[in-house]
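> coords please:
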Amino acid sequence: MDVDRPDTQDKQSSPMRADARRNVDALLRAAATVFDRLGVEAPMRTIAAEAGVGVGTLYRHFPQRSDLVKAIMQREVDNCVVAAATLGGSEPPGAALAEWVQRLVDLASTKRGLGPALHSGDPAYQALPNYVLGQLTPALRGLLDAAAAVGEIRADVDARALLLAAMRLAAPASDGDVDEARRMVALLIDGLRFQASALAKAPPG
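Alright, predicted model coming up:
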């Protein structure tokens, strides 16, 4: 099932010009940097200056602060989806799965500066969890199916359940403990591999 970006259908009704796309990309990179450094309530003019554009350009693309926060998260999620396809086509299935799940740590790390907004209860962010799960679950399912097909992991792993578990284990990255998050996520995937190996060696019956 397709999951639409929250509140973005109207804005995407016509193709964005190349210069506008460059401005948006610069603003999203700048906002992620500034929010991480100064917090999510950092002045918008600081973000515009970091991106090298005027404040008017910022507000033209992101009229509300919440629009900017949502766009940062959506971009990171979309990058994870692209990474799943790229890794699936270039790496052995087990390695692709392990490397992609580590991308969830990077996603959690992005939330470090955004946490106060995302957990504020603001209705503007209400659709984000469904967007995240709706996009990342199929991406993970494809990697799981490929790894299971060659015996790298057990074949009965539910993609949504694994995604939720991995995201919980990656959560320390949102507080700055990236190394701990990477260790925990790696252990999760190693567990799936160990179980697959044990099942393969088990005597029939």
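
> rest of the way, CA atoms for contacts and neighbours
OK.

> Now stretch 42-60: buried residues?
By neighbour count with 16 or more other C-alpha atoms under 10 Å, stretch 42-60 contains the buried residues 44, 46-48, 50-51, 53, 58-59.

> Which residue lies nearest the spatial centre of this structure?
In the chain, the residue lying closest to the centroid (C-alpha atoms, centre = their mean) is residue 77, at 3.4 Å.

> Please tell me how far that one sits from residue 150.
Distance of residue 77 to residue 150, given as C-alpha to C-alpha, to the nearest Å: 27 Å.

> Show me where the chain has its helices.
18-38, 44-51, 55-61, 65-90, 93-110, 115-118, 128-149, 159-170, 178-201 (DSSP state H).

> Quick check: which of the ones you listed is buried the most?
helix 93-110 (a mean of 22; mean count of other C-alpha atoms under 10 Å).

> ok, and what's touching that one?
32, 36, 73, 76-77, 80, 83-84, 87-88, 90, 140, 143-144, 146-147, 150, 152-153, 166-167, 170-176, 178, 181-182, 185-186, 189 (C-alpha atoms under 8 Å, 6 or more residues apart in numbering).

> ditto for stretch 70-83
Contacts of stretch 70-83 (C-alpha under 8 Å, 6+ apart): 5, 28, 31-32, 100, 103-104, 107, 110-111, 125, 128, 131-132, 135-136, 139.

> Please give the structure of this sequence too, so both can be compared:
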Amino acid sequence: MNEQGPGRPVRAHARRNREKLVAAALEEFTRTGKDVPLDSIAKAAGVGIGTLYRHFPTRDSLVLAAYEHEVDQVCADAADLLATLPPDRALREFMGRLAGLLVTKQHMSEALRSGGTQGSYAKVYDTVDTLFTAGVAAGTLRSDMETADVVRAMGGLLRLDAAGDWRGQAGRQIRLLMDGLQTGTPARAEGHEPER
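Okay, here's the model as predicted:
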């Protein structure tokens, strides 16, 4: 009996195959776009097409898994940012990395809009909350704002023009947001200017 129903542990071999498929999908989606043939992804992962469909019954489920993997990585990296940078700079860097992810994955947006990204949204929200709360505690970010305000203001990162100067757009938008979050903070009152 090797069926994997709800509540049954995923065997190590099946887990490795899933991880290989997600890694191959990320590479192919980034290089070619979301319409890459699924058999190409299976081949790149070193598995058969049947294995791909056992893990991901639809193209959209594979797109979503690849996107969630990337969000997980960006959010996990935020802990390292907070350990090595002041909280306000860690938040700024996190937003820049998130902008890069959103731009490079814009071609996946149709599949992502079809649903299932609530888990990723919650991870981003929790990460922003951790960074923002640390900044408030350090006196480098305003205490009269809430995490939800910051996340809503970050929504503009979803509208960056991937075909244009998206890095410049993201940089200006992040500076604008960070300037607003740092106005009136104790650090600003002491004459510490934010990083540009």
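
> Please say which position in structure 2 residue 78 of structure 1 maps to.
With TM-score structural alignment as the criterion, the equivalent of residue 78 of structure 1 in structure 2 is residue 72.

> Residue 155 of structure 1 too?
Per TM-score structural alignment, residue 155 of structure 1 is aligned with residue 143.

> if you skip the residues just before and after it, what's nearest to its match?
residue 136 (5.5 Å; C-alpha to C-alpha, 6 or more residues apart in numbering).

> Look up how far residue 73 of structure 2 lies from the one you found.
For residue 136 of structure 2, the distance to residue 73 of structure 2 - C-alpha to C-alpha - is 25 Å.

> Likewise for residue 50 of structure 2?
For residue 50 of structure 2 relative to residue 73 of structure 2 (C-alpha to C-alpha), the value is 28 Å.

> Could you find the closest non-adjacent residue to the aligned residue in structure 1 for residue 36 of structure 2?
Aligning on TM-score structural alignment places residue 36 of structure 2 opposite residue 42 in structure 1. Nearest non-adjacent residue to residue 42 of structure 1, counting by C-alpha to C-alpha, 6+ apart: residue 35, 6.4 Å away.

> if I look at that neighbour, how far off is residue 15 of structure 1?
Distance from residue 35 of structure 1 to residue 15 of structure 1, by C-alpha to C-alpha: 28 Å.

> Around residue 155 of structure 1, how many other residues sit close by?
Residue neighbour count, defined by other C-alpha atoms under 10 Å, stands at 16 for residue 155 of structure 1.

> Would you confirm that it contacts residue 148?
Yes. Using C-alpha atoms under 8 Å, residue 155 of structure 1 is in contact with residue 148, at 5.0 Å.

> got the contact list for the one in structure 2 that sits across from residue 66 of structure 1 in the alignment?
Residue 66 of structure 1 maps onto residue 60 of structure 2 when the alignment is built from TM-score structural alignment. Counting by C-alpha under 8 Å, 6+ apart, residue 60 of structure 2 makes contact with 111-112.

> Could you give the number of residues near residue 114 of structure 1?
Using other C-alpha under 10 Å, residue 114 of structure 1 is surrounded by 22 other residues.

> Next one: the closest residue to it other than its chain neighbours from residue 165 of structure 1, what distance?
Nearest non-adjacent residue to residue 114 of structure 1, counting by C-alpha to C-alpha, 6+ apart: residue 40, 5.6 Å away. The gap separating residue 40 of structure 1 from residue 165 of structure 1 is 27 Å, by C-alpha to C-alpha.

> cool, and residue 59 of structure 1?
Taking C-alpha to C-alpha, one finds residue 59 of structure 1 at 37 Å from residue 165 of structure 1.

> Same check on residue 201 of structure 1?
Counting by C-alpha to C-alpha - residue 201 of structure 1 and residue 165 of structure 1 are separated by 27 Å.

> quick revisit: tell me the two of the buried residues of stretch 42-60 of structure 1 that are most distant?
50 and 59 (14.5 Å; C-alpha to C-alpha).

> Return the residues in contact with the closest residue to residue 39 of structure 2 other than its chain neighbours.
What sits nearest to residue 39 of structure 2 in space, not counting adjacent residues and going by C-alpha to C-alpha, 6+ apart, is residue 49, at 5.7 Å. Contacts for residue 49 of structure 2 (C-alpha under 8 Å, 6+ apart) come out as 38-39, 42-43.

> Map residue 49 of structure 2 across to structure 1 for me.
In structure 1, residue 49 of structure 2 lands on residue 55 (TM-score structural alignment).

> Tell me how many other residues surround the aligned partner of residue 13 of structure 1 in structure 2.
Under the alignment (TM-score structural alignment), residue 13 of structure 1 maps onto residue 7 of structure 2. Residues lying near residue 7 of structure 2 (other C-alpha under 10 Å) number 6.

> so how far is stretch 178-191 of structure 1 from its chain's centroid?
How far stretch 178-191 of structure 1 lies from its chain's middle: 16 Å, per C-alpha atoms, centre = their mean, to the nearest Å.

> I'm done for today, thanks for sticking with me.
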